[in-house]
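Asks: here is my input; please provide its structure:
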Amino acid sequence: MKHQVKHYKLGRDTKHRTALRYNLIRSTVLHKKIDTTLAKAKCVQPILEKLITKAKISNLETRRYLLSFFRNDEIVVKRIFEIAEQLKEINGGYSKIVKLGQRKGDSAHIARLCFSGDIL
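Replies: Have a look, this model is predicted:
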């Protein structure tokens, strides 16, 4: 039995799933909000929270870690540290999931993953 182990497979193999998570996190950081399915938003939210917590500590080690994750200097310097600076006073709960209803085509539950606070 798997007790207290929460993994989202999302109907994909491992490489596709990791690429999907990376792209969703990158889009969320770039655009500050995304509309996606509820399962994908729940899968990405804990990873995004941990990256923001790490970005709040601004040193060389953190910068290198974020560069290895995002593989793009523009995202790390201009976006992620800017978001972390705006969320400096908050101790957790940097992002929120807002349910938007169901998609008309396949009735999938749609949600908006966005940052909490005055960032939008």
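
Asks: only C-alpha atoms for contact and neighbour calcs from this point on.
Replies: Will do.

Asks: C-terminal to the helix or strand F69 falls within, what's the next element?
Replies: Here F69 sits within helix 60-70, counting by DSSP states H and E. Going down the chain from helix 60-70, the next helix or strand is helix 73-74, by DSSP H and E.

Asks: another sequence for comparison is provided below:
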Amino acid sequence: MRHGKKVNHLSRTDSHRRAMLANMASSLILHKRITTTLAKAKALRVYVEPIITKSKDDTTHSRRTVFSYLQNKEVVSILFRDVAPKVANRPGGYTRILKMVNRLGDNASMALIELVDYNEIYTNGDAAAAEKKSTRRRGSKAKKADAPAAAGKAPKAEAAPAEEAVVVEETPIADVETAPVAETVEAPVAEAEEVAVAEEAPAAEEAAPEAPAAEGDDADEKKA
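Replies: Modelled structure (predicted):
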């Protein structure tokens, strides 16, 4: 029974397990990501992260200590030259484990383990999130700073009367256009009145001679 034993031996002897983890750590440093079983990925994370932390201190003693674990001069030089400066500002958590589809042969749980700072997709997302946060802060400060300026610029909103002036200038044009129409409408009315007066005058003249004829008739009647 393995009660209280937290180390996963991965069904290997101690020497075999260390050699396997050293090879996997070298492959991770060279290729920045590898695919393996989930149990091996978890064991590799515990093995390689202290080595990466040790590489931040670029001294002869640190290089010899890291070489004792990895047993590969090329990998050690890449670790101290490229990886260590890139993770210098990260206080641990240098690797990320992503679960994948189970293996077809034995249905084993598979995972991808990678160095966090070498994943451009996640790194760009973090940078974009940082930019959004910074813009929000700047936006709040900008609103406070622009509030007095907006108050000073408020009198400029009196540009509306300009439009009223344009409307007032247009009104005489409408009056000028309607004036001739009124004259043309009134002229025929005046002519009609003159024609009516002219027609009434002859009628009155025709009615006037009839009066003497009536008087003559009355005189004849008296003589008779």
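
Asks: tell me which other helices or strands the helix holding F69 of structure 1 touches.
Replies: helix 38-55 (3 or more CA pairs under 8 Å, 6 or more residues apart in numbering; DSSP states H and E).

Asks: aligned against structure 2, show me the partner of H109 of structure 1.
Replies: Counting by TM-score structural alignment, H109 of structure 1 lines up with S109 in structure 2.

Asks: so who does its match touch?
Replies: S109 of structure 2 is in contact with T37, L38, K99, M100, V101, N102, R103, counting by CA atoms under 8 Å, 6 or more residues apart in numbering.

Asks: can you check I110 of structure 1 too?
Replies: I110 of structure 1 neighbours (CA under 8 Å, 6+ apart): D35, T36, T37, L38, K99, L100, G101, Q102, R103.

Asks: in strands, which of these appear?
Replies: D35, T36, T37, K99, L100, G101, Q102 (DSSP state E).

Asks: and the second one, how far from N23 of structure 1?
Replies: Put plainly, it is T36 of structure 1. Counting by CA to CA, to the nearest Å, the gap from T36 of structure 1 to N23 of structure 1 is 12 Å.

Asks: now the third one
Replies: Separation of T37 of structure 1 from N23 of structure 1 (CA to CA): 14 Å.

Asks: what about the most centrally placed residue in structure 2, which helix or strand?
Replies: By CA atoms, centre = their mean, structure 2 has its centre lying nearest to K132, at 11.4 Å. Using DSSP H and E, K132 of structure 2 falls within helix 120-152.

Asks: what does A111 of structure 1 give?
Replies: Applying DSSP H and E, one finds A111 of structure 1 within strand 109-115.
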